[in-house]
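>>> what's the 3D shape of this:
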Amino acid sequence: MPAWKRFSDLLCVILSLPLAIPLMLAIACWIKLVSRGPALFRQERIGFGGKRFTLYKFRSMHPGAPTRDHEAHVGRLVESDSPMIKLDLLGDSRLITGGSFLRSAGLDELPQLLNVMLGEMSLVGPRPCLLEEYGFFTLSQRERFTVLPGLTGFWQVNGKNRTTFREMNAMDVHYARRCSPVLDLGIVLLTPLTLVGQMADCLARRRRLSPPASDAPVLGYGVQGMTDRV
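You can find the predicted model right below:
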């Protein structure tokens, strides 16, 4: 990893700690309040050079939540070359109370600051790859693994849930080839606006998926409207 990138990562993490630590403590307390089980979640991911590492997140799902649905969902999106819409945006029942907000606001990823300090991740880079997703990448797409994965990245601020798996990897390879301080700064500055957009999109989708109140007539009729589910 370039020396400038490691220096900027450590500097930004250290400067963020006075705000990040109280926020993380509050999130951990909330998770323990609404759900049994640990507040932190550990998961193996694929990082730099295709090597495995342990990624840290705040737990946003119920303990023991099955992963089969997610794996099948990702497989369908890759095969159909459809936009990579996350399950939690489609009303994922595995989420704890407030879990959807934690995810859309990026707050569940705050513990990854530890991964950054350990040199396993960077503040800016491709999305950390799940083990079961690694086989979907072609040899040319695996160029994305020549840089550290990041908390945010070029793909994350340029479409994310509106782009396909192929488009995501094209953006990741673009970043890997053109990584620079100026590019990283631009991505960091765009990230807050992206998170606001994610939260608004999540709220809008949840409203569309929520059925109307049982005692409220729809279009003048005493029957409930149908909700569109993906």
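>>> alpha carbons only for contacts and neighbour counts from here, please
Will do.
>>> Which neighbouring elements make contact with the longest helix along the chain?
In the chain, taking DSSP state H as the definition, the longest helix is helix 3-34. Applying 3 or more CA pairs under 8 Å, 6 or more residues apart in numbering; DSSP states H and E, one finds that helix 3-34 contacts helix 112-117, strand 122-124.
>>> Tell me which of these sits most buried.
strand 122-124 (a mean of 26; mean count of other CA atoms under 10 Å).
>>> Give me the residues contacting that one.
Contacts with strand 122-124, where a contact means CA atoms under 8 Å, 6 or more residues apart in numbering, come from 5-6, 9, 115-116, 148-154, 184, 187-188.
>>> for those, which one is nearest residue 28?
Nearest to residue 28 among the contacts of strand 122-124, counting by CA to CA, is residue 115 at 17.8 Å.
>>> need the contact list for the closest one.
Residue 115 is in contact with 55, 56, 121, 122, counting by CA under 8 Å, 6+ apart.
>>> Residue 107: which of the residues you listed is nearest?
Top of the list for closeness to residue 107, among the contacts of residue 115 and by CA to CA, is residue 56 at 12.0 Å.
>>> Quick check: next helix or strand after the one helix or strand the closest one maps to?
Using DSSP states H and E, residue 56 falls within strand 52-58. Sequence order places helix 68-80 as the next helix or strand after strand 52-58, per DSSP H and E.
>>> Second input sequence below; structure requested for side-by-side comparison:
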Amino acid sequence: MVEMFLDPLSLILSLIACALYFGDTVDARYVVLSLVVFSLSFPGSSLLSMRPRRVVRQCVINWMLIAFILLFFGYASQYIENFPIDVVVAWLVAAPATQLVAHFTARAYLKRSAAQVENQTRVIIVGCNDIGVQLAEQFAFNPFLGIHCLGYFDDRSPERITQLNGHALLGRLSELAAYVKAHRIDQIYLALPMASQPRILALLDDLKDTTASVFFAPDIFLTDLIQGRMDYVAGVPVVAVCDTPFTGINGLVKRGSDMLLSCLILVLISPLLLGIAIGVKMTSPGPVLFRQRRYGLDGREIVVYKFRSMTVQDDGAVVKQATRNDQRITQFGGFLRRTSLDELPQFINVVQGRMSIVGPRPHAVAHNETYRKLIKGYMVRHKVKPGITGWAQVNGYRGETETVDKMQKRIEFDLEYLRNWSIGLDLWIIVKTVAVVFKDRNAY
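Alright, predicted model coming up:
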């Protein structure tokens, strides 16, 4: 509840504070703007479990997005003219600062409040296995949850259990219901294997005579979930194990931001595109654009555009990646690759709907067919459209992947992007890409 209202209220309070500081009257203008701000920022971001540095980054990115929307529509509708320029400028600076103060104050207060015994949730984990131990560790490492784990219930003897990790073995499953009644247990987490269905059903029958909340953490969640969540299909509950993050409104937001940014960028860089095209044509024989088959959304083949930077164009069953001092790269092509200017035609792919601005980088079809056999989960990255830039590229995995280990790390970052996607993460990747282009040594 605190996190839901923290961002909206801090933004609105900073707006009112700026208006009062500059002597403006807080009237209907500010009420309307406050309602718009509340609708854009509610519910607030969940940042309590993040490191302080990431909290700062997330707050700034979220505010940049909201400020862009407000300024764009404010100027388009001329509503911004109803506010003094001093108030607008001051608010643009004060809003993220107020958010950060509010978040760090809340972190300090909630951590102290959660540590008090009377505020803690008393929890028991049923099943001392990998998923049960993982739950206990997360409860211990996240003090803001305010969860006190009393221990485990398991039918195995203490001699057979080697991973209690400091927690007590409280008894057998048949003793659980009586223990819950006697010790005011608030929540019970069932971490039993799905093969234990009869035991689980019998246990649930016993627990119906208690007031404890019961949660099921089946062993299916030991797998690498991509957008794992509960959902309903025609009224039937299902568990999403591997799905795209771009369903429903998320898909509209992603496509809308891609179209808006790519069209704007293409207009702005059109003189640059023309100059590069002339440079490619004058420095080596052959076409200006390099067209290569790549895997797109859901593994379907697409054609990706780049400015040609080599004297040959490989697009067959075997494609050799560019290496440092590669003799196939032209002198002008080397400059284009180092600065990533050869990637600019891919904004046309974005407008076509084949690619996104941010997403896993597309590999040649030949590389996909090779690595899908060597790296577990390789094809999962194709649950989304490929991107001009991606989370792996801004984390150092840009350029040649001469070993399977390097490709493995790139895929890990791609899957992390799928698990944690947000429009804020996309904006942060775009900002980092600009910095990487100028200092990255992995491009050649």
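>>> sorry, back to before: packing partners of the strand holding residue 56 of structure 1?
strand 40-46, helix 112-117.
>>> Could you dump the helices and strands packed on helix 3-34 of structure 1 into JSON lines with distance to residue 60 of structure 1 added?
As requested, the helices and strands packed on helix 3-34 of structure 1 are arranged in JSON lines below (distance: least, CA to CA, whole Å):
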{"stretch": "helix 112-117", "distance to residue 60 of structure 1": "14"}
{"stretch": "strand 122-124", "distance to residue 60 of structure 1": "21"}
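>>> Minimum distance to residue 48 of structure 1: which of those has it?
Nearest of the helices and strands packed on helix 3-34 of structure 1 to residue 48 of structure 1, taken as CA to CA: strand 122-124 at 10.3 Å.
>>> What is the corresponding segment of structure 2 for the following helix or strand past the closest one?
Downstream of strand 122-124 of structure 1, the next assigned helix or strand under DSSP H and E is strand 129-130. Under TM-score structural alignment, the counterpart of strand 129-130 of structure 1 in structure 2 spans residues 363-364.
>>> and what of stretch 36-46 of structure 1?
Across structure 2, the stretch matching stretch 36-46 of structure 1 (TM-score structural alignment) is residues 285-295.
>>> So for that stretch, what gets flagged as buried?
Across stretch 285-295 of structure 2, burial judged by 16 or more other CA atoms under 10 Å covers 288, 289, 290, 291, 292, 293, 294, 295.
>>> Contact partners for residue 342 of structure 2?
By CA under 8 Å, 6+ apart, residue 342 of structure 2 lies in contact with 306, 307, 308, 309, 333, 336.
>>> Would you check that residue 151 of structure 1 makes contact with residue 111?
No - assessed by CA atoms under 8 Å, residue 151 of structure 1 is found out of contact with residue 111, at 10.1 Å.
>>> out of these two, which sits in the more crowded spot?
residue 151 (22 against 19; other CA atoms under 10 Å).
>>> Now which residue in structure 2 aligns to that one?
Checking TM-score structural alignment: residue 151 of structure 1 goes with residue 388.
>>> What residues does that match make contact with?
So residue 388 of structure 2 contacts 343, 346, 347, 355, 356, 357, 358, 359, 361 (CA under 8 Å, 6+ apart).
>>> Give me the neighbour count for the spatially closest residue to residue 291 of structure 2 that is not a sequence neighbour.
Distances taken as CA to CA, 6 or more residues apart in numbering put residue 305 closest to residue 291 of structure 2, at 5.0 Å, once the chain neighbours are dropped. By other CA under 10 Å, 19 other residues sit near residue 305 of structure 2.
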